[in-house]
Each structure stands twice: as C-alpha cells, then as structure tokens.
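K.L.:
One predicted model, sequence on top.
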Amino acid sequence: MRPKTFFVLLVIAAAYILGSRAGRERYDQIVESVTAFWNNPDVKKARKNAKKQAEKARRRYA
C-alpha cells in the first residue's frame, strides 16, 4: 500500500473514533435531558390527563 493512501486511511480511522466518542457523549446528554423531562411531575400529570381524555373520547365515539 502506498504511504499516502495509508496516511489517508489512518486519518479517516482517527476521525471516526474521535467523532464516535463525542457523539456518544452528546447522545448520553440528550437521553438524560429527555428522561428528566419525561419524569417531570407536570409532564406526568399532563400525560395522565391526556390519557383520561382519550379514554372518554374513545367511549363516546365507539
């Protein structure tokens, strides 16, 4: 393999590895934010109310 081709492949591999690490950290940060939002008491209350309204509508139109 020519040295230039090897160097290009090496740079691509390094960029992939470094990018995937940064991507995982950002992914973990997003998951943490979404989990905190989902478990927020106000959001839980809104989900419960929406479920009740959907049940009422389902019974009314079924």
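P.N.:
Happy to help now that I have it.

K.L.:
C-alpha only now, for contacts and for neighbours.
P.N.:
Will do.

K.L.:
can you give me the helices for the chain?
P.N.:
For the chain, applying DSSP state H gives helices covering 3-38, 41-61.

K.L.:
Now render those as JSON lines, adding mean neighbour count.
P.N.:
Converted to JSON lines, the helices of the chain look like this (neighbours: other Cα atoms under 10 Å):
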{"stretch": "helix 3-38", "mean neighbour count": "11"}
{"stretch": "helix 41-61", "mean neighbour count": "11"}
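
K.L.:
next up, a second structure to put side by side with the first:
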Amino acid sequence: MRSKTFFVLVAIAAAYLLGARAGRERYEQIVGSVESFWNSPDVKAARKKAAKQAAKARGR
C-alpha cells in the first residue's frame, strides 16, 4: 500500500514539474507576442492619435 501511495505522489510531482515548465515557456511566448504587437510602429501611431483625440475631447 505504501509503494502505491509513494508512486502516485512521485507521478503527481513529476506532472507538476513538467506542466509548470511548459506553462512558463508558453507564458514567455505570449508575453513576447504582446510586447511585439504593442511596440509595433502602427500601434504606436494609433496610440498617439487616440491620446490626441482624447485630449481634444477633454478640452470641449
């Protein structure tokens, strides 16, 4: 009975470690994609245009 419990605990620990590693890699991939999008020239221009329009609307 103890060997089965030990085996299950080892399997859970291994699954957690492998899943955490894969999750971190995917997280880094998503963060890189978002940063790339946010810093693209087209998005920067759109942000500046939106900020100018918002400032103009506040002034009314």
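P.N.:
Perfect, thanks for sending it. Keep in mind that this is a model prediction, so the values were computed, not measured.

K.L.:
Give me the TM-score for these two chains.
P.N.:
Between these two chains, after superposing, the TM-score reads 0.94 (TM-score structural alignment, normalised by the length of the second structure); 60 aligned residues with a Cα RMSD of 1.1 Å.

K.L.:
Would you mind measuring from residue 9 of the second structure to residue 3 of the second structure?
P.N.:
10 Å (Cα to Cα, to the nearest Å).

K.L.:
Please apply the same query to residue 56 of the second structure.
P.N.:
Counting by Cα to Cα, the gap from residue 56 of the second structure to residue 3 of the second structure is 71 Å.

K.L.:
Please apply the same query to residue 35 of the second structure.
P.N.:
Separation of residue 35 of the second structure from residue 3 of the second structure (Cα to Cα): 48 Å.

K.L.:
do the same with residue 14 of the second structure
P.N.:
16 Å.

K.L.:
cool, and residue 53 of the second structure?
P.N.:
For residue 53 of the second structure, the distance to residue 3 of the second structure (Cα to Cα) stands at 68 Å.

K.L.:
How about residue 55 of the second structure?
P.N.:
68 Å.

K.L.:
List of residues touching stretch 24-40 of the first structure?
P.N.:
If you take Cα atoms under 8 Å, 6 or more residues apart in numbering as the criterion, stretch 24-40 of the first structure is touched by 43, 44.

K.L.:
Next, report how far that stretch is displaced from the centre of its chain.
P.N.:
7 Å (Cα atoms, centre = their mean, to the nearest Å).

K.L.:
can you check stretch 1-13 of the first structure too?
P.N.:
Counting by Cα atoms, centre = their mean, stretch 1-13 of the first structure is centred 33 Å from the centre of its parent chain.
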